[in-house]
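Trainee: quick one: sequence plus predicted model below, questions after.
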Amino acid sequence: MKASWRARLAGPGYVILNGIRVINIITFLDIIAASVVMLVKISLTSGFFFFEAVTHAVTAGVSIFLLISELPWLCSYFDRDWPLLGHNSGFITLGIAMFMLGAGVLGNLNRKDMGQDHLGMTFWQIVLSAGVLALVMSTINFVSSFVFADGEKGVTARQIRIYGAVAGQKGEIPRTGSHRTFRLSMKREDTLPIYSPQAGRKSPTDRNSTRFPLKIEKISSPPPNDAASSRYSRDESGIAPPDLAHHPALKGEYI
């Protein structure tokens, strides 16, 4: 019942998630505009205004980067170098980043120099809308990452957004099988045959008995060499060695 419900949701999910993508892009554009407004309207009364300006610039830069990740460009780059923003991942990282950006933008409105009197009603509303929209969309992305994903088939919400109902038929390697694939690759040598000059090629099942099929009787007791042993009893001419009883050291006067 659960699998059929996921399968029926994949088709409408393609439309819904692409609609959410458009709103995400609008949210990032709003955050960029709000950062530029606060950067222009920054107060120069304190000597630490430079660091506040860097904060707004970083916020705008991160928003531009996340905006590009939502566009159908540089997909291979994000899959390779930023896998948490690639199509094999959900929207959890995107939702967390949007929440942090929205909270940071709204936190700037707590200062007096960022009030309505200093920014003006129009610019103040831009900053307010950017923060509120980022918080709302972060929640929507977080929830949609679980609702539209199919963990049993290894299909993520981003894959549903790209492929729709045929996301499970694109030949993607599921996350649930990644550990199994790793174990098979680590044990790849167990599936390869071993060549031995004595026994030829051996099957993987025969290899469990021994790695080096050596016969013990060939190396434990080498056969005697009659030619080598006879050198110490008789030389090549056939003359026997002298009797040691006639050696001068064994005569009576030396004993």
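Mentor: Yep, it's here.
Trainee: switch to C-alpha atoms for all contacts and neighbour counts from now on
Mentor: Noted.
Trainee: please point out which parts of the longest helix anywhere in the chain sit buried.
Mentor: Taking DSSP state H as the criterion, the chain has its longest helix at helix 2-40. Of the residues in helix 2-40, 6-7, 9-11, 13-14, 17-18, 20-21, 24-39 count as buried by neighbour count, 16 or more other Cα atoms under 10 Å.
Trainee: helices of the chain, residue ranges please.
Mentor: Per DSSP H, the chain carries helices over the ranges 2-40, 49-70, 75-81, 92-107, 116-119, 121-147, 157-163, 178-186, 216-220, 226-230.
Trainee: highest mean neighbour count out of those?
Mentor: Stretch with highest mean neighbour count among the helices of the chain: helix 157-163 (a mean of 23; mean count of other Cα atoms under 10 Å).
Trainee: contacts for that helix?
Mentor: Contact partners of helix 157-163, identified using Cα atoms under 8 Å, 6 or more residues apart in numbering, comprise 10, 13-15, 17-18, 86-91, 144-146, 148-150, 167.
Trainee: let's see that with 10 Å instead.
Mentor: For helix 157-163, the surrounding residues in contact (Cα atoms under 10 Å, 6 or more residues apart in numbering) are 9-21, 72, 85-91, 141, 144-151, 164-170, 172.
Trainee: swap in stretch 32-52?
Mentor: Applying Cα under 10 Å, 6+ apart, the set of residues contacting stretch 32-52 is 26-31, 53-64, 105, 108-109, 113-114, 118-119, 123-131.
Trainee: look up how far L128 lies from R161.
Mentor: In this view, R161 and L128 are 29 Å apart by Cα to Cα, to the nearest Å.
Trainee: one more to weigh against that first structure:
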Amino acid sequence: MVATRAYIFFGLNAVRILSIVSLILVFASSIFVMVTDIEAVNSFESAKQSGNVTAQDLVDCEYIESGAFFWAIINRLLIIFQVVILILSEIGWPSSFFDRFFPVLGSGFGLGALGIFQGLIGAAVLSQHVDDFTLVSAFFLFVLGCINMFIGLIFRESAKSRRSITSWREDAKNVLPTTNQPPVSHLNLNRSASSSSGQSFTSSTMNEEKSSDLGEFGAGRSSSRAGYGFGRQGEKAAGLKGFLISKPLETLPRYAARPTTAPSQSSRSPSPQPQFSSSGTAI
């Protein structure tokens, strides 16, 4: 279980690193294309002022004359802004800002929305006539967007929590117990095991005693040979068969201590004194 969780953690973070790299490449390529477009416009305006513009140049740079150049620059600026937002979302900073103003990019949502945004940016760049570096960067971003959408369908909102480093550390602390305090679960298991073993031992002992008593006094035998014990029923049954049960005489036990001192003189009864007559003879 821990190995599977570790594989998922490292796999999601590898996709995150590749996603950040692709966004950085698109950021750099957008700036490069924007600078190239500005230089092309400046060179066209300078050639136009000098009168060196041919008819073919006017056809090739028709978007400059129609004012489409302005919207091309706005497009590049919006792509750069979106790429910066997505990079911050992948880093996870500031998380409170995204949770409040961009919830789909916050911690409460998965990677599906992020993949959709990456796919839209990549398709928008690939639909234009640009250099090879920009095309490769946009295609790389589009592929990563598809992967993030697939991961979002699998893990849904738990994808970001599974790849979070802070949550990984917290889970590791919960898994590994500290040395100062033993895990409560082990104590409970030991107590429950000891109590259950004690109960089972007590129940088995009581069952053995009951079985021995039943076997001794005949209660466990068949109905035809049932015994009556030493109670009134047993005495009655013995009387019907002609047996008499006499009670034993109450005697002192052999180990009773004998008195060591003789009775005192005061406790003895006084003997009668002899009486004499006038002649001196005893009466």
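Mentor: Arrived safely. Everything quoted here is computed from the prediction, not taken from an experiment.
Trainee: will you turn the helices of structure 1 into JSON lines that also has distance to S196 of structure 1?
Mentor: Listed next are the helices of structure 1 as JSON lines, based on distance: least, Cα to Cα, whole Å:
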{"stretch": "helix 2-40", "distance to S196 of structure 1": "51"}
{"stretch": "helix 49-70", "distance to S196 of structure 1": "54"}
{"stretch": "helix 75-81", "distance to S196 of structure 1": "42"}
{"stretch": "helix 92-107", "distance to S196 of structure 1": "53"}
{"stretch": "helix 116-119", "distance to S196 of structure 1": "83"}
{"stretch": "helix 121-147", "distance to S196 of structure 1": "54"}
{"stretch": "helix 157-163", "distance to S196 of structure 1": "49"}
{"stretch": "helix 178-186", "distance to S196 of structure 1": "23"}
{"stretch": "helix 216-220", "distance to S196 of structure 1": "16"}
{"stretch": "helix 226-230", "distance to S196 of structure 1": "32"}
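Trainee: so which of those helices comes closest to Y195 of structure 1?
Mentor: The closest of the helices of structure 1 to Y195 of structure 1 is helix 216-220. By Cα to Cα, the value is 19.6 Å.
Trainee: that closest one corresponds to what range in structure 2?
Mentor: The aligned range for helix 216-220 of structure 1 in structure 2 is empty, by TM-score structural alignment.
Trainee: what helices or strands is that helix leaning on?
Mentor: Where contact means 3 or more Cα pairs under 10 Å, 6 or more residues apart in numbering; DSSP states H and E, helix 216-220 of structure 1 is not packed against any helix or strand.
Trainee: touching that helix from outside, list them.
Mentor: Around helix 216-220 of structure 1, nothing counts as a contact under Cα under 10 Å, 6+ apart.
Trainee: who touches T134 of structure 2 in this structure?
Mentor: Counting by Cα under 10 Å, 6+ apart, T134 of structure 2 touches 25-30, 32-33, 122, 125-126, 128, 140.
Trainee: aligned counterpart of it in structure 1, please.
Mentor: Checking TM-score structural alignment: T134 of structure 2 goes with V127.
Trainee: with F109 of structure 2 instead?
Mentor: Per TM-score structural alignment, F109 of structure 2 is aligned with S89.
Trainee: residues contacting its match?
Mentor: S89 of structure 1 makes contact with D79, W82, P83, S145, A149, V155, T156, A157, R158, Q159, R175 under the criterion Cα under 10 Å, 6+ apart.
Trainee: select, from these, the two members most distant in space.
Mentor: W82 and A149 (19.6 Å).
Trainee: out of the two, which sits in the more crowded spot?
Mentor: A149 (22 against 13; other Cα atoms under 10 Å).
Trainee: what separation do you get for that one and W124 of structure 1?
Mentor: According to Cα to Cα, A149 of structure 1 and W124 of structure 1 sit 38 Å apart.
Trainee: kindly report the same for G86 of structure 1.
Mentor: Using Cα to Cα, G86 of structure 1 is found at 34 Å from W124 of structure 1.
Trainee: so what's the residue most central in space within structure 1 closest to, chain neighbours aside?
Mentor: Central residue of structure 1 (Cα atoms, centre = their mean): P83, 7.5 Å from the mean position. Excluding its sequence neighbours, the residue lying closest to P83 of structure 1 (Cα to Cα, 6 or more residues apart in numbering) is S89, at 6.9 Å.
Trainee: ok, L128 of structure 1 next?
Mentor: Nearest residue to L128 of structure 1, sequence neighbours excluded (Cα to Cα, 6+ apart): L106, at 6.4 Å.
Trainee: report the contact partners of the one you found.
Mentor: Going by Cα under 10 Å, 6+ apart, L106 of structure 1 touches V127, L128, S129, A130, G131, V132, A134, L135.
Trainee: still touching in structure 2? Go through these.
Mentor: Using both residues aligned by TM-score structural alignment, their matches' Cα atoms under 10 Å, structure 2 keeps these contacts from the contacts of L106 of structure 1: V127, L128, S129, A130, G131, V132, L135.
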